[in-house]
Each structure stands twice: as structure tokens, then as C-alpha cells.
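S.K.: just a sequence and a predicted model for now, questions to come.
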Amino acid sequence: MGEKLVVVGQGYVGLPLAMRAVSAGFDVVGIDLDEWRVKRLNAAESYVEDVDDDLLVAAHRSGRYLVGTDYADAEAFDVCVITVPTPLREGVPDLRHIGSAGESLAPLIRPGATVILESTTYPGTTEEYLRPLLEEGSGLCTPEDFFLGYSPERIDPGNPRWQLENTPKVVSGIDEASLERTREFYERIVRDVVPVSSLQVAELCKLLENTFRHVNIALVNELSIFAQQLGIDVWEAIDAASTKPFGYMRFTPGPGVGGHCLPIDPSYLSWKVKRSLGHNFRFVELANDINDHMPDHVVHRLILGLNQRRKAVKGSRVFLLGLAYKKNAGDCRESPAIEVAKVLGKLGADVRAADPHVDALMPPPGIEIVQPTAGELSQADAVVILTDHDCFDYEMIQRVSPFVFDTRDRCRGANVERL
């Protein structure tokens, strides 16, 4: 019998990890408290972009993948990885999912086991929050009795080039022995492992990565607003700047930021700085303000475009292309496109949308999902490109739509306005 790995959370982070571990020879127990998820996984139906149904079928047939809601299945584990979400609640880090996982796992820890946290959180969470829960519930101590590590997830849903196996994995431990155990585990899962000196460094690493993106997206978002008012094509300027081979990284504007990371993770860092040091993290707070208001700016620009065509937003049919928070992904939670749809609905627009990547079994509430046919597009008063999935026929969209407001620079023409 192989080593037993428990993966708590079977979402966009935990499920790819579970599948990769099965192929690496682990006996994997996936735990998720969402019964709908468990039912689909047991039917070999994936809801995660990076895991297809065939991979689930193979995992089940191997006899080395068990998924359920019962922590009793995790008994006698060798390694456990916690990949539960860490949302914000009224601007404060919400660690309830980590706490629940820690309390449920603690009685099952035996001497020599390894527990690794992957959930994105503020520096100090693993040692100051998770460690006491595990020790109190198990009656054991780390690092004396069991090993404790942290490794930030770096999953980019829908990215065909960079996936779990070939993305370098940062690893850390509460001591040298825990670091070694954590490193040894991930060396069986991924190609490259990057050890760091402490849990806090690894925790900060993840927040730095996402704060970097968040701040730079806010920069180009605000720049796009002012460039449009100055009569300058910001997209052409970005293309020109992108020819510089050093000292520049390309970021593009859009309707806002969404998903599990960018709207949340930088606020974890801001909260930690404020709580521990008493200072405001001004870059993060400014980026939050800019990106949070982009859906409103998109609606404002759309209203201006309809006015120029002698139409009011109330009663107009508005067709939204793309609801997911990013290109070629299917998750529309925390998506700026959903915020745009909500505002338009409140203003009285007849909102329709198309997104082939969004799960048809879980449509966004209050949004009519239709196919982006030529007939549907031609009958819309405005077509808004919010998520630029590659599967959309942009030539046809531009050709048949009376008015296209493009937030992603995919269409050109006399009937097209760009963000």
C-alpha cells in the first residue's frame, strides 16, 4: 500500500494536486464539504478547467482516489495538504475554512505525519493560527512529533502552458526537518522546488506575487481612463511600450479584477501591515479603489456610447460576451463581468450573456444565458466584450453587431469603441 495523501478542498487548487498525486503513486483521499462537488467527482465529472473527465475516470479506476465529505477517511494519513479558500469578511481575513480543516484533522495526526497549508493568507497564519489548532487537537507538538509546512499555490486556471507540474513550487517548513519533508513531497509532484527559509517568507511570497499584478493592473486601468479623456489610444501605447526588451512588463486594462486571488490577497497583506505595524499600505488601498470602480466605469462608457446612438440604457438590449473572471477560464465568482451585469440590470437594461466556459449547471443568478449567434448579436443594441475567450468569433461579432464596446482590444471597426 502506498503513502496516504489527504487533500482538503477539491477546487481549482486541490483537485489538480490530487490528480497529480495519484499519478505519482500516492493513495489520495480528497475531502470537500460541498456535497454537489463530491457527487460530481464520484461521477467522474470535472468542474475544474485543468482537470478533464478522462483524468478523473483514470484516477477512480486506479483505486487510488477516494473523495468524500467525511474526515474519517483521512485517518492514518502520511501527508495532508490543506487547499481551502480564504475569503475576506468585511475587509478582515476569514480563516474559518482553515480553522475547520485544522480542527477536523488534528485528532487524526499521528507521529511522523506532515501537514502542509497551501491556502493564500497573511504571514504568520501557519505558525500562529494553524499550529495551535493542530497541537491542541492532536495532543502532539510540532516540530517534535509531526511536521508542518507551507507552500503557496500557483495555479493559473485555464493556462495551457503553466500548470501544476511545470510551475516552480515555493516550499517552507517550521524547522529544517519540516522543510525537508515538505520539499520531498513536492519533488514527487512538480519539476522544480524552491525552498525558502521560513513559513512567513513563503506566505509573503504569494501575497507579493498577487499584489504585483493587482497594482500594475490598477495602473493601466487608471491610465486607460485618462488616455481616453485625452483622446489617446492607450492600447497602441501599450503595444509600443511592449517592444522594450528590458525594464517593462506588459499589463492591459479591463473591466476590473476578479477570481479567488487578485481582489482578495493584496487586502490580506494590507490588513497584516495595518494590524502589526499600524501603517496603511497605500499602494494596495489605491489599487483596490481603482479596480473596484472599473465595472462602474465600463457601464458609464457604455451609457455614453448608447447616448451617442440616441438610445437610453433603460430598455436597451445589452449582450455581454464573457462572464468568467479571466480568459479561457470558467469561474465567474468575484467576476467584474457579473458586477457590470448587475449594474445594467438595475438601470433597466435587458441583459443577455454568453460564456461557454461557465458551468451550464450553475448559471449566474438573474442573467439569461444564450448562444452568441449572429441573430442574437445583430438584435442587441450594444455588445460588450468583457472576457476575451478565444472561442468567440470576433470577426463575426464586429461585423454583425450594431455597436461593440470592447474592454479587451479584440475588435476594430467603425462600430467599435474600446476601453
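M.R.: That came in fine, so what should we check first?
S.K.: when you work out contacts or count neighbours from here on, use the C-alpha atoms and nothing else.
M.R.: Noted.
S.K.: what is the burial count for Phe185?
M.R.: 18 (other Cα atoms under 10 Å).
S.K.: other SSEs contacting the strand or helix carrying it?
M.R.: Remark: Phe185 resides in helix 176-187, with elements defined by DSSP states H and E. Using 3 or more Cα pairs under 8 Å, 6 or more residues apart in numbering; DSSP states H and E, the elements in contact with helix 176-187 are strand 114-117, strand 147-150, strand 169-173, strand 193-195.
S.K.: 10 Å instead, please
M.R.: strand 79-82, strand 114-117, strand 147-150, strand 169-173, strand 193-195 (3 or more Cα pairs under 10 Å, 6 or more residues apart in numbering; DSSP states H and E).
S.K.: most packed of those?
M.R.: strand 147-150 (a mean of 28; mean count of other Cα atoms under 10 Å).
S.K.: from the contact counts, what lies against it?
M.R.: So strand 147-150, by 3+ Cα pairs under 10 Å, 6+ apart, packs with strand 79-82, strand 114-117, strand 169-173, helix 176-187, helix 199-230.
S.K.: and here is the other one:
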Amino acid sequence: MKKIELLAPAGDLEKLKIAIDYGADAVYFGGEMFGLRAGAKNFSLEAIKEGVDYAHARGKKAHMTLNVFAHNDDIEELERYLQSIKEIPIDAFIISDPGILMMVKEAIPNAEIHLSTQANTTNFKTAEFWHRQGVKRIVLARELTFQEIRELRRKLPESLELEAFIQGAMCISYSGRCLLSNFMTERDANRGECAHPCRWKYSLVEEQRPGEYYPVTEDERGTYILNSRDLCMIEHIPEIVESGISSAKIEGRMKSIFYVATIVSAYRKAIDAYYDDPKGYIFRPEWLSELKKVSHREFTTGFYFDKPTNKDQNYQTSAYTRDYTFVGLVQSYDEATGLAVIEQRNKMNVGDEIEVFGPNTDYFTQNIEILLDEEDQPIDSAPHPQQIVKIKMVHPVSEKFMLRKQK
């Protein structure tokens, strides 16, 4: 059985390295233009080269997003951009616009093309059409059920791979085809600048009664009538694998390294456990518990088992649940002293109970009993952003381990 690919988001070079170190088989990233996450830090040409090299040196893949819907004034700049990246051994380009697909093929004839979920592929005939245009993989629309995906797989050639999202934010519009942001803020969602107005609070106003706001539900403050829960499929690894998809994709190029590490690590463990013993596979609740330790909305299984209902919406709030705080990133560890050098990410104090986790490990819990500054002087707290401190660890750690504490 060929193992399914775990595909992780990389909003910048640090996140790319974290995703790979924590178990991703491949990452997807955007350049400084033409990807659908303009708010992410994204990648300069130098960062693209370094990131691709980092992935390849570890036997992983790096896919680049070029999935905007281009306007006329984008074309000349895109042509120049393709010339600047054509010698970088990027593994695949994620594209939604047919014109951009054609341009990439002309500039980089051997490029592997993945069709973005923005192209809204929902049936096997459309998938077959794109395959004839040279597309190697279809990133399926989020609106498909497992039954539909299995039928797609049966009716398509094995040479065409399928990819589907398994974790992350859901769009209230059809796989991202949304005009709300453009209309309300003049930020074009289809060019990477979505303001997420679907998460805003709304009330009903009758035409002849301006200024009188009627709640859509019993909540008098208004209601989040377009506010979807986050997709989470970690409890359904067998169904994901057996659906026939080749790649399981995590959403979140705008998320933190803490988010990327936690989500990738949990899915890595779950997927590996399934392949180790498909018939005897048992879901472990702690994997789901790990996912809940990062900033998230309440979870849903999206369209996979049927069309979503009102239970898949959150009508009370668009706020995230944040029960844990990312407090530090390990830079190095001295086995002789048991001291770890930590880059502070949020305030920590002597006496705090923290959880420590890293690649391919389970977390452990300890109290901060010894906290030193860079000159090895005892301190009571580390309140300054990216402050360098030393902490006595109860178990060995290594670079890129992370520290979190419960709020």
C-alpha cells in the first residue's frame, strides 16, 4: 500500500523547516506574489531556493502556489517571475487559472502541475479534462463526500492523483470563490487578500426601519450566520486513506510555527499508526487533544459524510479557542547541565507548569524551577519578546522542541 502524503502549509521559511522536521512529507508555500495568502510572509527567491534545498536534503517535496485568478495587469509581471524561478527544482506548482497553467508550461516545460481547490473540481469528467491539459494532481473541492471521492478515484486513471484537505479553516463560499471581501473591503479574495467578512457579526435590518437591528437568532448582539467551524479529520484516518486520495492537506499558511508543529505531529502519529497495522488500527484520543491545544475554532467533518448542517456552524462567536500559549522554542541543549537555551515566544515565569514536545515524541510536563538569563544569572520571569533564556529540563530535548503552558 502506497503511503498517503501528509502535506503541510509553509507561510515562511521557518514554518517550512518546522513542518518538515515535525513529520510532513511535503510542504506548500507561496512566493511574494501570485499565491492566495498575501497576508503571509511568503518567500523571496533566496528563501525559495533554501526551502526547496532543505526539503530535498531530507527526502521531502516542496510545492509552490500560483493559484490566484490573474487579471490583465498581472500577466507581464508573472512572465518575469516565472523566468526568475524556472531553474529552482520546485516539485509542483498549484494553479487554478488556465492561463497561468499555460504560462507555466511554456516557461517550465517539465513542471508538474497540481490543480488548486480554487478550480472547484467536483466530478470525474472535469478531472479528466484537466488531466488532458497536463495536470498531474487535482486538489479536490472541499464540497465532496467520501462517496463522491471514491467514485472519482474509480473512474479516473491512476496517473492522476487526488488531494484533499483534512484540517483547517472552511470557506462559507464555494471553495474560496467569494466576493464578500471585495465588495465590503475592496480586498480581492481571489488574489490573496481575503478580509474574512464571513467571520463578522451580522444582524437583520428591515428596509423601512433603518437603525433597528433584529437578531437572526436569540443572541441580541447579532449572529455569525456565515461562520463555519474548522475542518478536522484526525478521527477518520482509515476513511481518508481508503478514499483513494494520494495527499492529505493541512490548511494554514497564516498560522504560527506552534500550530504547524502541533498539527503535523498529531497527524503524523495517526497516519503512521494506521499503516503500521491497518486492520488493528485504533484511534487515540490524545491525538485530538493535541489539536485542541493550538488556536482553533470548534471542529467539523465538513462535507465528507454528508452536507453540513447548522451543527457545522458557530452562531455565537467567531473567536478562536486558545487554551494553551506557545512560550518558547529550544535553540540548543547541554546534556551535561540539563540546561536548554530557549527563545521566548510568550511570557513565562519561575514556577510555571509547562509542556514540552518535539518531533517524533510525546510531550512531557514539568515546572520551571531554574530560569537563567544569557549571562547565567537567575531571573524570575522572561517577559520580553524573543528573549534568550536557559531552563533546566527534566528530560533531554533538542533544537526545535517547543514549550507551551495552559492558560
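M.R.: That came in fine, so what should we check first? Note that the coordinates shown come from a computational prediction; the quantities given were computed from them, not determined experimentally.
S.K.: what's the TM-score for these two chains?
M.R.: Once superposed, chain against chain, the TM-score is 0.31 (TM-score structural alignment, normalised by the length of structure 2); 208 aligned residues with a Cα RMSD of 7.1 Å.
S.K.: hmm, back to that, in TSV, list the helices and strands packed on strand 147-150 of structure 1 along with distance to Lys272 of structure 1.
M.R.: Shown next, in TSV, are those (distance: least, Cα to Cα, whole Å):
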stretch	distance to Lys272 of structure 1
strand 79-82	21
strand 114-117	18
strand 169-173	20
helix 176-187	24
helix 199-230	10
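S.K.: may I see the buried residues of the helix holding Phe185 of structure 1?
M.R.: Ala177, Ser178, Leu179, Glu180, Arg181, Thr182, Arg183, Phe185, Tyr186 (16 or more other Cα atoms under 10 Å).
S.K.: most widely separated two among those?
M.R.: Farthest pair in the buried residues of helix 176-187 of structure 1 (Cα to Cα) is Ala177 and Tyr186. Separation: 14.5 Å.
S.K.: got the contact list for Ile250 of structure 2?
M.R.: Neighbouring residues of Ile250 of structure 2 by Cα atoms under 10 Å, 6 or more residues apart in numbering: 6-9, 24, 27-28, 164-169, 231-232, 260, 263-264, 267.
S.K.: mind doing that once more with 7 Å?
M.R.: If you count contacts by Cα atoms under 7 Å, 6 or more residues apart in numbering, Ile250 of structure 2 has them with Leu7, Ala8, Pro9, Phe165, Ile166, Gln167, Gly168.
S.K.: how close does it sit to Ser265 of structure 2?
M.R.: 12 Å (Cα to Cα, to the nearest Å).
S.K.: and Val27 of structure 2, how many residues sit next to it?
M.R.: Val27 of structure 2, neighbours per other Cα under 10 Å, totals 27.
S.K.: now His131 of structure 2: how far from His114 of structure 2?
M.R.: 10 Å.
S.K.: equivalent analysis for Val52 of structure 2, please.
M.R.: Going from Val52 of structure 2 to His114 of structure 2 by Cα to Cα gives 17 Å.
S.K.: those two: which is more packed in?
M.R.: Neighbours were counted for Val52 of structure 2 and for His114 using other Cα under 10 Å; His114 has more, 28 against 23.
S.K.: now do the SS call for the more buried one.
M.R.: Of the three states, His114 of structure 2 takes strand according to DSSP: H, G, I helix; E, B strand; the rest coil.
S.K.: what's near enough to touch it?
M.R.: So His114 of structure 2 contacts Ala92, Phe93, Ile94, Ile95, Val135, Lys136, Arg137, Ile138, Val139 (Cα under 7 Å, 6+ apart).
S.K.: distance of it from Val135 of structure 2?
M.R.: Applying Cα to Cα to His114 of structure 2 and Val135 of structure 2 gives a distance of 6 Å.
S.K.: redo the contacts of His114 of structure 2 as CSV? Include secondary structure, neighbour count and distance to Leu372 of structure 2.
M.R.: Putting the contacts of His114 of structure 2 into CSV (DSSP: H, G, I helix; E, B strand; the rest coil; neighbours: other Cα atoms under 10 Å; distance: Cα to Cα, whole Å) gives the following:
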residue, secondary structure, neighbour count, distance to Leu372 of structure 2
Ala92, strand, 19, 46
Phe93, strand, 24, 46
Ile94, strand, 27, 46
Ile95, strand, 28, 49
Val135, strand, 23, 55
Lys136, strand, 18, 53
Arg137, strand, 24, 51
Ile138, strand, 29, 51
Val139, strand, 26, 48
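S.K.: export those residues to CSV and tack on distance to Glu286 of structure 2?
M.R.: Shown next, in CSV, are the contacts of His114 of structure 2 (distance: Cα to Cα, whole Å):
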residue, distance to Glu286 of structure 2
Ala92, 34
Phe93, 35
Ile94, 33
Ile95, 36
Val135, 38
Lys136, 36
Arg137, 32
Ile138, 32
Val139, 29
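S.K.: the strands in the stretch 251-400 of structure 1, which residues?
M.R.: 317-321, 350-354, 368-369, 382-385 (DSSP state E, counting those that start in this stretch).
S.K.: other residues contacting the helix holding Phe185 of structure 1?
M.R.: Phe147, Leu148, Gly149, Val171, Ser172, Gly173, Val193.
S.K.: quickly name whichever of those residues is closest to Pro295 of structure 1.
M.R.: Val171 (36.5 Å).
S.K.: buried ones in the longest strand along structure 2?
M.R.: Using DSSP state E to define each element, structure 2 has its longest strand at strand 324-334. For strand 324-334 of structure 2, the buried set under the neighbour-count rule, 16+ other Cα under 10 Å, comprises Tyr324, Thr325, Phe326, Val327, Gly328, Leu329, Val330, Gln331, Ser332, Tyr333.
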